[in-house]
Structure formats: structure tokens, C-alpha cells
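Chemist: pasting the sequence and the predicted model now:
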Amino acid sequence: MSYAMLFPGQGSQAVGMLSGHTDPIIRATFDEAAQALGWDLARLVAEGPEAELNQTARTQPALLAAGIAVWRLWQARQLPAPVALAGHSLGEYTALVAAGSLDFGDALRLVELRGQLMQAAVPAGVGGMAAVVGLDDAAVEAFCAEYAGEGVLEPANYNAPGQVVVAGNVPALEWLEREGKAHGARMVVRLAMSVPSHCSLMREAADRLAERLAQTPVNAPAIPVRHNLDGQVRVDADGIRQALREQLYRPVRWATTIAQLKGEGVGTFLECGPGKVLVGLNKRIAKDAVSFALEDAEGVDKAAAAVKA
């Protein structure tokens, strides 16, 4: 059975994540991550505090480590490899580690820096993100284009049909909330994110991240990785570095990525990491596909049985 492995991004973190796994691979991976980073990632994941785990510079390496821990546990089953990998936003780095394109330690330090740069680019309280539900992509784009006030308002995540996340400055997001129903949106929901990811406010952060990326070894992926920019595969180091740079200030084309994989015959998707966010989105993008979350041992067992079938 051909299947794709998907890695979640920010929003999937929680204190105690992956506690449904008892395999020592999980703790060993967290400990390895702690050595690479110089702080106790395993303790933070297990005990919190939640406020610290939710700091972008902590969230990103914690989620990357969680995704790789589950990936290693999955590999230990010696099952057929996925035909493709993809990751939502931060999850793209996890996918590249799983594919052998980035070293685990290098990637952890990269995403820690990525989080620091994102936090520094837009001070807390200045920017954020909101989900627009009930409008198609073109309608959301037109809605954002109508904003005539100060600041930025741009589509950031094309997550699924009828769900687009918008990023920008707080006054622009407040306008979006006020005008939502008049523009046909079923709802506009502010997200618990102080960093406006995947919009032009992150351009400077992307340029600074590119300096570190230029110094980071990048290999050709052993498994094709679909990139957020366009759902396409890249195999050359410079192309991968450029995609990671642009990903920070351009929209995540998640619905396009999943639809392309489905159109190429992929009928099963596995979410590799904590939570079920991507499984939920898949129900709206590829309704007749089968999706499994590997967030606990039971999920891994069910997915393994399906892949073997």
C-alpha cells in the first residue's frame, strides 16, 4: 500500500505529548535533542510549564523532536517506506530530517533559531493569526485585499477547502473579525499565536535564517519531500535551502500538497507526531482517503496493520 507520512507544525504541542507511547525510543530521542540544544527538552515536554512550551523558540524544537521520535519508532517496525513525506510549516523540517536531508541536531538548532528570529521580528501584541472559515481561497484573498488600514493582512495557510489562516498586524486582524460575516465568512477565529507566520512581516527573519541555512549541510532526500511553497519535490541543496527561506514569509499550500498526493494515487496518510490536526484537515481535502494519527501506541498499531494489508 502506498502511503505518505505527514509531520505536524505549531499548534500540535501539549505538555505530556506522546505520553501514550512507552517505547524507550521516544525518551532516547528527547534526550538526544536535549544534548544538541543544551536544555532539558524531555523535562519541558513531560512537565511543562505550558507557557514555556508554547514559546515559539521552545515549541519548534520540541515538535521536531517529537516527530522524529515517532518516525524512529515507526522505522523500527521495518515496514515499507512511505512514497512521500510532507510537513506543515515547521513540520517541513521534520520531514527533511526523516528523509535524511538534514541532520537531526542541525535541524533542532535551525528551528530554535527560526523561532527566536520569528519572535524578534514582530514584538508580542503587534501581530497574530486568524482562521477564516466558510470562504474559498479566492474570496479570502479578495477579503484581505480590501483592507485599507495600516499594517499587513495576508493569507498564510491554505489548510483545507473553506479554511484559510490569515496573518498580519493586530489592527488588521481586528478589522477582519469585524467584517467577516459581511464578507460571507461563517466565522473568523483569532488563533493563540502572537507570531504572524508565513506573511511578509517575516521577510527579515527569513533573510537572517538564510544565513544559517547557507552554513548547514543539506543532502538529497532519500524519500521525496513535498514543500509547503508549491507541493513540489526538491532534490538539490540550494533549492531546499531557498524553499525553507521562502516558506517563512510565503503561504503554506497544504491543501494543494495533499490533493496532489491524492491525485497521484496516495490513498493513506499517517500523521507522525503529537495530535490529530492534519488528520482533521485531510477529512476535508481528501475525503475518501484513509488517515491515521500516530500520537499513541494504539494509533501506530492500527496504521501498521493498514500498511501491511
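Modeler: Good, I have the coordinates.
Chemist: please make it C-alpha for all contacts and neighbour counts, starting now.
Modeler: OK.
Chemist: surely Ala185 meets Asp137?
Modeler: No: counting by C-alpha atoms under 8 Å, Ala185 sits too far from Asp137 to count as a contact (11.6 Å).
Chemist: which of these two has more neighbours?
Modeler: Ala185 (21 against 18; other C-alpha atoms under 10 Å).
Chemist: contact partners for the more buried one?
Modeler: Residues near Ala185 by C-alpha atoms under 8 Å, 6 or more residues apart in numbering: 132-135.
Chemist: and the helices in this protein?
Modeler: 24-37, 41-47, 50-53, 56-75, 91-98, 104-121, 137-145, 170-179, 203-214, 237-247, 254-263, 277-285, 297-308 (DSSP state H).
Chemist: and for the nearest residue in space to Ala293 that is not next to it in sequence, the neighbour number?
Modeler: Spatially, and ignoring its direct neighbours in sequence, Ala293 is nearest to Glu271 (4.7 Å; C-alpha to C-alpha, 6 or more residues apart in numbering). Neighbour count of Glu271, defined by other C-alpha under 10 Å: 28.
Chemist: these two touch, right, Glu271 and Pro8?
Modeler: Yes: Glu271 is in contact with Pro8 according to C-alpha under 8 Å; the separation is 7.1 Å.
Chemist: quick one: contacts for Leu281?
Modeler: 159-160.
Chemist: tell me how far it lies from Ala86.
Modeler: Using C-alpha to C-alpha, to the nearest Å, we find Leu281 at a distance of 14 Å from Ala86.
Chemist: and for Arg190?
Modeler: Taking C-alpha to C-alpha, one finds Arg190 at 26 Å from Ala86.
Chemist: more neighbours: these two, which one.
Modeler: Ala86 (28 against 18).
Chemist: adding another structure so you can compare the two:
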Amino acid sequence: MTKLAFLFPGQGSQYVGMGKALYELFPIAKETFQEANETLGFDLTHLIFEGSKEDLTLTANAQPAILTASVAAYRVMRQTFDLQPSILTGHSLGEITALTCAEAISFSDAVAIVRKRGLYMQEAAGVDAGKMAAISGVSIETIEQACRSAMINGGSVVISNYNAPDQIVISGDSVSVTEVSEFLGKNGAIVVPLRVSAPFHSPLMHPAAEKLRAELSQYTYSPLKFPVISNVTATTYTDHSEIIETLSAQMTSPVRWVESMNYLVDQGIDTVVEIGPQAVLRNLMGRIDKNVFAFAYDKQEDVEKLRTRFASKEAAVPTLSSKYTVLTRCLAIAVCTKNHNTSIDAYEKGVVVPYRSIMQLQLELESVGAQPTLAQCKEALTMLHSVFVTKLTTVDEQKERFEQVLIETSTQLLLGDFITELLQLEGIEVHG
């Protein structure tokens, strides 16, 4: 039987527009973003969807933004997929997201905490005074020696993240990180500067850690509904009473991600799903243990793979109802189809409005335990066609997706001709 873990990303995964599709299509996602706005007292949603990359990258903004987008995605996923995780964990900031989704921290408290956490980190180093860089292609010993040499010469730079066997992150003051990066680059390393604005998980974060400990002491915590792995210990919390000290220590301690993922495997986890922006943790898992199935909920192709993997699992039925229907498949595919259209008005008319209409119809059918009629199936297919046209989906992908609906719902004979008519409205030639 599949044993599942949910992973939540940390800072560096942010991008302008993250979570917008979920916000527009799922009321629970919209409520999540609005709750974050109310907690912070400013329009975080506008910053995430319409702000500049530079503003979003600032630590004090990026942390509540990523947490909000991740919790919104988690809530949507739990609504639309019947998946029960065995363990939750997150990378740095993502550990707080994991604790939130495990209901140890309320969402509004978590938003306030990570906003302060980001501000404290920013203040500890000063804007642009600290850096981080991912290093691969050289041994850990070489990286450690380079950091020690910089420290001897008066700099401050340490290993801050053990992300994968072949990827280490260094953190410290800007000058030292730059010097170590250049030295390692000349010795065969691949160096990737990270999109962060403070030197996380380094001694420079000690003042921030002390302030965070005082801040965390003002909140109330609850027993964890799911086990959560700590970055500091690379094992699960034994009790929610550990949250204050563990999250404070995390600020100056390295993220032991490789050990954390190995712990998951030791617990029998064979599938992980990254929930939040990007696919960083999914990709790292591929470098840590290739035997673990890894998916990223932010990636359309992974959502479909996830559906396929769990389609026949008794414990996990990845649809809005207990069975595949034309409506549930059309709704799911509409959400995960990538948008190439920048027109807000067109998106509202061609995607949001028809999607909400079919979603409402699906909820009404579920409330009485009814199956959709042939006419209602055609309404759903018409909605999906509108989504494809509006999102500027390619002809080949349209055909593939429609065929997927027919096969998965066994309605080829009933609805094949109707789909042909829809496609021919665009002048698309359809072959049998």
C-alpha cells in the first residue's frame, strides 16, 4: 500500500502569480489569501499576483507569501484529492507550513509569525548584506574547507543546507559568500546564487533567532494531527511543546534535508507530493532517492501523473466525488491546463465563469448522490472547450485531453461525436 508524505517549499520558490489559478477557481483558496490579507493588514494577495519580483523576493514578503500560497494549495488538494499523508515536512520556512497544515499552528498565527520571522532575518543582516548560494559538483569536504578559510580571514560563511548528496548551500555575509563561490567555481563547482535577501541558517541569524523565540512565546500551539519532521533534528516532533525552541534553533542551524528524506524512506514512505510553488523539493528527492515517486502539485503534468498513480487505489480517489464522471474529469483538467492568455477579461469570461457554473452543478449532484445526465455532460465538455480556447491550448493537447475524458469515463460512444463537433467549431480537423 502506498505511504505518502507532503513536502512544503521554503524561500526561493516564490514567483509572481503563484496560486492565482487556485484563487480564481476555488473559494477555499480565495478565503485563505483573504485571511492572510486581514492578518497582515495589507494586500498580500496583490503583492503575490501583481507585485514586482524584487518586492516579492524580500524576506519579510516572501515568507508569508509562500506560506499562504502553500496552505491554499494544501486546502484545495485536500478538497479535490482524497489523499491521507503519513508525514508532513517542509524546507526551512516550509517546516512552519507543515506545522500549520498539521494544525499545530493556526493559519492566521502562522502568517503573523513568518512575517515577523522575515523581518527579523532582514534586520539581522541588513538589506543585501547577506547571501546564499547552492553548490554542486565538488565534495562536501572541499566546501567545508573553503568556508573555514573564509572564516579564518574574518568572514562569516557556513554550510546552511544539506539539500542533496550533490547540492550544498552556503550562507553568510555577501563578501564571503561571493569569495567562496568564486573559489569553488574555479575548482569545478557549479554555483547558483539563491533568490533570498538574508543569510539564512548561519550565525548571522542569531539576533533574529532570539527575537523569533520571544515572538513564538506569545502564541498557543496544539497537538499535531500529522507527524512533522524538524529540519534541526531530521526526525519528527515528539510534542507540540517543542515548537518554540525547535523553530528558534532552526534559524542558525543547517537544514538537514538529506537526512530528513532518508528518515521518510526509513518510515516506509514511497511517494512524496510537494505542495506549494515550484518543484524544488520534488527535484531534490530525485537526487536523494530515485526509488521514491515524487510529484509537484504546482506542475500540471504532475497533477495528471498523480491522478493516474492513485486512480486504482482504494485509499485515494483523486476526484471531487467517489467516482470518475465527465464533470469531475472536466473540472480537474480545466484547473491543471496551463494558461497562455494574459487577458484578465478573457480569462474571467472564458474560464472562471463557465468553471464555476459546472462546479456548482457538480456540488448539487453530490448533495443528492446523483449522476450527471447526458445534457449535463455536454455542458461540462463545452466548459472545458471554453477553457482550452481561452487558455490558448494547442490543438494536440485539446485532442489528448478530450480523449482522456472519454477513456476515463467510458463515454466514447456517447460523447465522441459531440467532442468532434466542438473541435470543428475552431476548424480543427478530427480523425477517428
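Modeler: Okay, I see it. Remember, predicted model here, so these are calculated numbers, not experimental data.
Chemist: TM-score, when you put one on top of the other?
Modeler: Here the TM-score for the pair of chains, by TM-score structural alignment, normalised by the length of structure 1, is 0.94; 308 aligned residues with a C-alpha RMSD of 1.8 Å.
Chemist: point out the most buried one among the helices of structure 1.
Modeler: Of all those, helix 91-98 carries the top mean neighbour count, a mean of 28, counting by mean count of other C-alpha atoms under 10 Å.
Chemist: and it with helix 237-247, angle?
Modeler: Relative orientation of helix 91-98 of structure 1 versus helix 237-247 (axes from the mean of the first three to the mean of the last three C-alpha atoms, to 10 degrees): 160 degrees.
Chemist: residue range in structure 2 corresponding to helix 91-98 of structure 1, please.
Modeler: Under TM-score structural alignment, helix 91-98 of structure 1 corresponds to residues 94-101 of structure 2.
Chemist: average offset between the matching stretch and structure 1?
Modeler: For stretch 94-101 of structure 2, the mean deviation from structure 1 after alignment is 0.4 Å (mean C-alpha distance after the TM-score superposition for structure 1).
Chemist: list residues touching both of Glu271 and Pro8 of structure 1?
Modeler: Contacts common to Glu271 of structure 1 and Pro8, judged by C-alpha under 8 Å, 6+ apart, are Leu278.
Chemist: now the contacts of Ala185 of structure 1 as TSV including neighbour count and distance to His198 of structure 1?
Modeler: Output for those, formatted as TSV (neighbours: other C-alpha atoms under 10 Å; distance: C-alpha to C-alpha, whole Å):
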residue	neighbour count	distance to His198 of structure 1
Val132	24	15
Val133	20	18
Gly134	19	21
Leu135	20	20
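Chemist: in structure 2, what sits opposite Glu146 of structure 1 in the alignment?
Modeler: Match for Glu146 of structure 1 (TM-score structural alignment): Ser149.
Chemist: what's stretch 115-130 of structure 2 aligned against in structure 1?
Modeler: Residue span in structure 1 matched to stretch 115-130 of structure 2, by TM-score structural alignment: 112-127.
Chemist: hmm, back to that, now, among the contacts of Ala185 of structure 1, which is nearest to Leu96 of structure 1?
Modeler: Val132 (29.5 Å; C-alpha to C-alpha).
Chemist: Val335 of structure 2: which element?
Modeler: Secondary structure from DSSP states H and E places Val335 of structure 2 in helix 326-336.
Chemist: just how off-centre is that helix within its chain?
Modeler: Here helix 326-336 of structure 2 is found 20 Å from its chain centre; the criterion is C-alpha atoms, centre = their mean, to the nearest Å.
Chemist: pull up the aligned stretch in structure 1 for that helix.
Modeler: So helix 326-336 of structure 2 sits over no part of structure 1, by TM-score structural alignment.
Chemist: remind me what that helix packs against, helices and strands.
Modeler: helix 20-25, helix 300-310, helix 353-368, helix 374-390, helix 395-409 (3 or more C-alpha pairs under 8 Å, 6 or more residues apart in numbering; DSSP states H and E).
Chemist: report the angle between the second one and helix 326-336.
Modeler: Put plainly, it is helix 300-310 of structure 2. Using the same axes, to 10 degrees, helix 300-310 of structure 2 lies at 140 degrees relative to helix 326-336.
Chemist: residue in structure 2 paired with Gln242 of structure 1?
Modeler: Match for Gln242 of structure 1 (TM-score structural alignment): Glu245.
Chemist: what residues are up against that match?
Modeler: Arg213.
Chemist: then Leu63 of structure 1?
Modeler: Contacts of Leu63 of structure 1 (C-alpha under 8 Å, 6+ apart): 8-10, 12-13, 91, 273-274.
Chemist: what sits against the residue positioned nearest the centre of structure 2?
Modeler: Centroid-nearest residue in structure 2: Gly276, 1.2 Å away (criterion: C-alpha atoms, centre = their mean). Residues near Gly276 of structure 2 by C-alpha under 8 Å, 6+ apart: 8-9, 66, 69-71, 73-74, 296-298.
Chemist: over to Ser92 of structure 2?
Modeler: So Ser92 of structure 2 contacts 9-11, 231, 250, 255 (C-alpha under 8 Å, 6+ apart).
Chemist: try 10 Å this time
Modeler: 8-11, 161, 200-201, 230-232, 247, 250-251, 254-257 (C-alpha atoms under 10 Å, 6 or more residues apart in numbering).
Chemist: Ile333 of structure 2 now?
Modeler: 300, 303-304, 384, 387-388, 401-402, 404-405.
Chemist: same question, Leu213 of structure 1
Modeler: Neighbours of Leu213 of structure 1 in contact, by C-alpha under 10 Å, 6+ apart: 106-107, 110, 206-207, 237-238, 240-242, 244-245.
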